[in-house]
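Chemist: the following block contains a protein sequence and its predicted model.
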Amino acid sequence: MITIHLKYEIDVDKLEAFEEYARRWVKLVNRFGGTHHGYFLPSEGDSDIAYALFSFSGLAAYEQYRTDSMTDPQCQAAFDLARETRCIKRYERRFLRPLETPGP
């Protein structure tokens, strides 16, 4: 399993647009076989930082999702929303793996 951690720097004046972008991607990742763990929006502390976590069974499944998303109309509409509204200033992507622990 691989989990993707995204850290977004967002435009706080365009939070509603970012929320719509996030709602779309939760559904899209799940439709493409991943498990979306959610978006985490600013509350206390930094007002312009948001996070997302989602997992795929492995790197190959994630790469297939990335390839497929480039031609999917709903994915392209989500990318366009972010570009047109400029709700995302920048983002960072990290790949994480869960710690395997032995059973009882």
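Modeler: Received it, and whenever you're ready, just let me know what you need.
Chemist: from here on, contacts and neighbour counts on C-alpha atoms
Modeler: Fine.
Chemist: ok, for the residue nearest the centre of the chain, nearest residue in space, not its chain neighbours?
Modeler: Centroid-nearest residue in the chain: A52, 4.8 Å away (criterion: CA atoms, centre = their mean). Nearest residue to A52, sequence neighbours excluded (CA to CA, 6 or more residues apart in numbering): Y39, at 4.3 Å.
Chemist: comparison target, given below:
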Amino acid sequence: MITCVVEYVVDPAKIEQFEQFAQRWMELVNRHGGTHHGYFLPSEGASDKALALFSFPSLAEYEQYRALFGVDPDFVAADRIRDESGCVLRYDRTFMRPLLP
């Protein structure tokens, strides 16, 4: 299993748009073989940081999911929310392997 951790810098004035973007991506990950563990949004302290965590059974299955970016109309529509609203200023993606009980 691999887990993707996405760290976002978001526009604090556009949290509602980020939430719409996040809802769409949670649906897409789950529909295409992954398990989305949720988005974690600013609450107290730094108001421009957000995280997303999702897992796929293998890197190969993650790569099948990634092949849909820019091609599948649902993926394009989800990215359009981000692009048109400007809710995401920057993001960084890291792959980790979970150590679970």
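Modeler: Received it, and whenever you're ready, just let me know what you need. All of these numbers come straight from a predicted model, not from anything done at the bench.
Chemist: now the TM-score, please.
Modeler: Scored against TM-score structural alignment, normalised by the length of the second structure, the superposed chains reach a TM-score of 0.95; 101 aligned residues with a CA RMSD of 1.1 Å.
Chemist: what's in contact with whichever strand or helix holds the residue nearest to the centre of the first structure?
Modeler: Assigned by DSSP states H and E, A52 of the first structure belongs to strand 49-56. Residues outside strand 49-56 of the first structure that contact it (CA atoms under 8 Å, 6 or more residues apart in numbering): 1-10, 29, 33-42, 62.
Chemist: go again using 7 Å as the cut-off
Modeler: 1-10, 34-42, 62 (CA atoms under 7 Å, 6 or more residues apart in numbering).
Chemist: same question for stretch 67-83 of the second structure.
Modeler: Here stretch 67-83 of the second structure makes contact (CA under 7 Å, 6+ apart) with F21, R24, W25, V88.
Chemist: for those residues, which one is nearest P57 of the second structure?
Modeler: Using CA to CA, W25 comes nearest to P57 of the second structure of the contacts of stretch 67-83 of the second structure, at 17.6 Å.
Chemist: that closest one: how many residues sit nearby?
Modeler: Using other CA atoms under 10 Å, W25 of the second structure has 20 neighbouring residues.
Chemist: distance of it relative to G33 of the second structure?
Modeler: 13 Å (CA to CA, to the nearest Å).
Chemist: swap in E44 of the second structure?
Modeler: The value you get for E44 of the second structure to G33 of the second structure, if CA to CA is used, is 33 Å.
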